[in-house]
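In: have a look; sequence and predicted model below, questions after that.
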Amino acid sequence: MLAYERLIALDGAHNVRDLGGYRTANGGLTRWRSILRGDGLHRLSAGDIDTLLDNGIRTVIDLRNAHEIAAEPNPFTGHARVRYHNTPLFSALAPVEMMADAAVSFDMSDRYCQAIDDCQPAIAEVLKIIADAPDGAVLFHCSAGKDRTGVISALLLANAGVDEATIIEDYALTATISGPLIATLRERALGRGTPVALVDIVLASKPHSMQQLIRYIRENYDGFEGYLRGLGVQHGTLTRLGERLLHNP
């Protein structure tokens, strides 16, 4: 059996990783090289792009806003072999360098819960793009690959039947595998005058934040299934979305 690595080794990105290999409720595994999550791609080298293509990437979904893309363009815009989509998510979930005036007392899970409430049309659009993507792997990403990307990942894994403990573990992986990325974002934010305590809160990937989001979805939407149904996404789309991340029978 082919062995896969969850983290895709790249020179210009540090948090591109696979959602494959997770156990599902029916005893199966999520499919490798079908859906990947990631951080900013603007520093990818030509070799990095070839690596992603060799790993089957044929669709890229950029979750960043217009300001972020203007400052750090996506290398897959107009690419001959990749379908590129831009669906901005979570405008309230600003990049750390834009949060100098935020209160140090806030919790990242509050932002996630707010986004779950306020960004439903955009979330539905992202899920539909993934469900309807052509053959090949889908890569969706933001800037750090943990907040906007983390919420979408949680919804995808839950829809595929992955349990809550594993969803939390997947979220927390950023803290253990993305040291260079987090260090760069931290230095940049501190250079802009953002308080140290706030930077550390925003850049953390503590399990608590995803635990709180899952609790919020359970209490306010009757769980992930209820939330996904409430998005207005057609049943067939959710079925295709789950099948895309699951092994074929």
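Out: That came through, no problem. Just so we're clear, the structure is a prediction, and the values are computed from it rather than from any experiment.

In: okay, CA-based contacts and neighbour counts for the rest of this
Out: Fine.

In: tell me which residues touch the residue nearest to residue 208 when sequence neighbours are not counted, please.
Out: If you skip the residues right next to it in sequence, residue 208 has residue 109 as its closest partner in space, 7.9 Å away by CA to CA, 6 or more residues apart in numbering. Applying CA atoms under 8 Å, 6 or more residues apart in numbering, we find residue 109 in contact with 208, 209, 210, 212, 213.

In: put this next to the first one:
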Amino acid sequence: MSVLSWPGCGNVRDLGGLPTLWGGRTRTGALVRSARPGPPATPALLGYGVRLVVDLRLAAECAADPSPLAGHPCYRNLSVLRDEDRVLEAMGDTLPAIYRAVLDRGADRLARVVTAIARAEPGAVLLHCHAGRDRTGLAVALALALAGVPDAHIARDYARSGESLPAPAEGLWAQVTEDTMLRTLAYLRDEYGGPESYLGLDRDVVRLLRARLTHP
């Protein structure tokens, strides 16, 4: 995993180099996460080889604050929240509770995101929401878990988003820690049997995702 510096875009990381349970590593240049890119980031991300940008925000957010890539062939808006779930803080009292609620309500939407990653054209896929922390964190966690990345490494990457905030985290956002993601992944296993059964993906999609994200 490496931190990238793109003008007009924060919290950018290439998720290559992470170990997998099967002895390989994730590919560099396959999956990138970030906060919402600003206009100056467009040349940098396209120059990095990004061929699919998945904007995880609600349609209403995208209408109020359009992506600079809206209208570009590489851009897709695939919200992981229901239209009525506009305020994350209203979905639970803690971050683990909020993430459980997102998982409970959003399997079909998260499955669309993971399928888009698996079926993307050759090149990097960029996932982002607003801060690149919560919705992006969940979508990335599912993709990495399917690819065989151990929980500890998924949680460590997630916690980097808390460290990258421009100001000291307060309230709920002080809970962007490894423990929060570890608890979320444990809930996914205990309640749904793990990411594969939770998402209900075809075996071909899982195979494509693993081939895309990992080295043998």
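Out: That came in fine, so what should we check first? Worth saying up front: this structure is predicted, and the values here are computed from it rather than measured.

In: what about the counterpart of residue 23 of the second structure in the first structure, which SS state?
Out: For residue 23 of the second structure, the aligned position in the first structure is occupied by residue 27, per TM-score structural alignment. In three-state terms, and counting by DSSP: H, G, I helix; E, B strand; the rest coil, residue 27 of the first structure is coil.

In: what's the local residue count around residue 27 of the first structure?
Out: Residue 27 of the first structure is surrounded by 9 other residues when neighbours are defined as other CA atoms under 10 Å.

In: element containing residue 116 of the first structure, please.
Out: With elements delineated by DSSP states H and E, residue 116 of the first structure resides in helix 108-118, which encompasses its position.

In: which residue numbers in the second structure go with that helix?
Out: Residues 95-105 of the second structure are where helix 108-118 of the first structure aligns, with TM-score structural alignment as the criterion.

In: nearest residue to residue 156 of the second structure in space, please, no chain neighbours.
Out: By the measure of CA to CA, 6+ apart, the closest residue to residue 156 of the second structure outside its immediate chain neighbours is residue 178, 5.6 Å from it.

In: what's around that neighbour, how many residues?
Out: A total of 20 residues lie near residue 178 of the second structure under the criterion other CA under 10 Å.

In: next, the contact list for the residue mapped onto it from the first structure, please.
Out: Under the alignment (TM-score structural alignment), residue 178 of the second structure pairs with residue 207 in the first structure. Residues in contact with residue 207 of the first structure (CA under 8 Å, 6+ apart) are 168, 169, 171, 172.

In: recalculate using a threshold of 10 Å.
Out: 165, 167, 168, 169, 170, 171, 172, 173, 175 (CA atoms under 10 Å, 6 or more residues apart in numbering).

In: and the fifth one, what element?
Out: If you go by DSSP H and E, residue 170 of the first structure is part of helix 164-177.

In: toward the C-terminus, what is the element adjacent to that helix?
Out: Once helix 164-177 of the first structure ends, the next helix or strand along the chain (criterion: DSSP H and E) is helix 179-191.

In: list the buried residues for that following helix?
Out: By neighbour count, with 16 or more other CA atoms under 10 Å as the criterion, the buried positions of helix 179-191 of the first structure are 181, 182, 185, 186, 189, 190.

In: from residue 78 of the first structure, how far off is the residue nearest to the second one when sequence neighbours are not counted?
Out: Right, residue 182 of the first structure. The spatially closest residue to residue 182 of the first structure, leaving aside those adjacent along the chain, is residue 203, at 6.7 Å (CA to CA, 6+ apart). Applying CA to CA, to the nearest Å, the value for residue 203 of the first structure to residue 78 of the first structure is 31 Å.

In: these two: who's more crowded?
Out: Comparing residue 203 of the first structure with residue 78 by neighbour count (other CA under 10 Å), the higher total belongs to residue 203, at 21 against 11.

In: any idea how far the biggest helix by length in the second structure is from the chain center?
Out: Within the second structure, and with DSSP state H defining each element, the longest helix by residue count is helix 178-192. Average the C-alpha atoms of helix 178-192 of the second structure, do the same for its chain, and the two points are 15 Å apart (CA atoms, centre = their mean, to the nearest Å).
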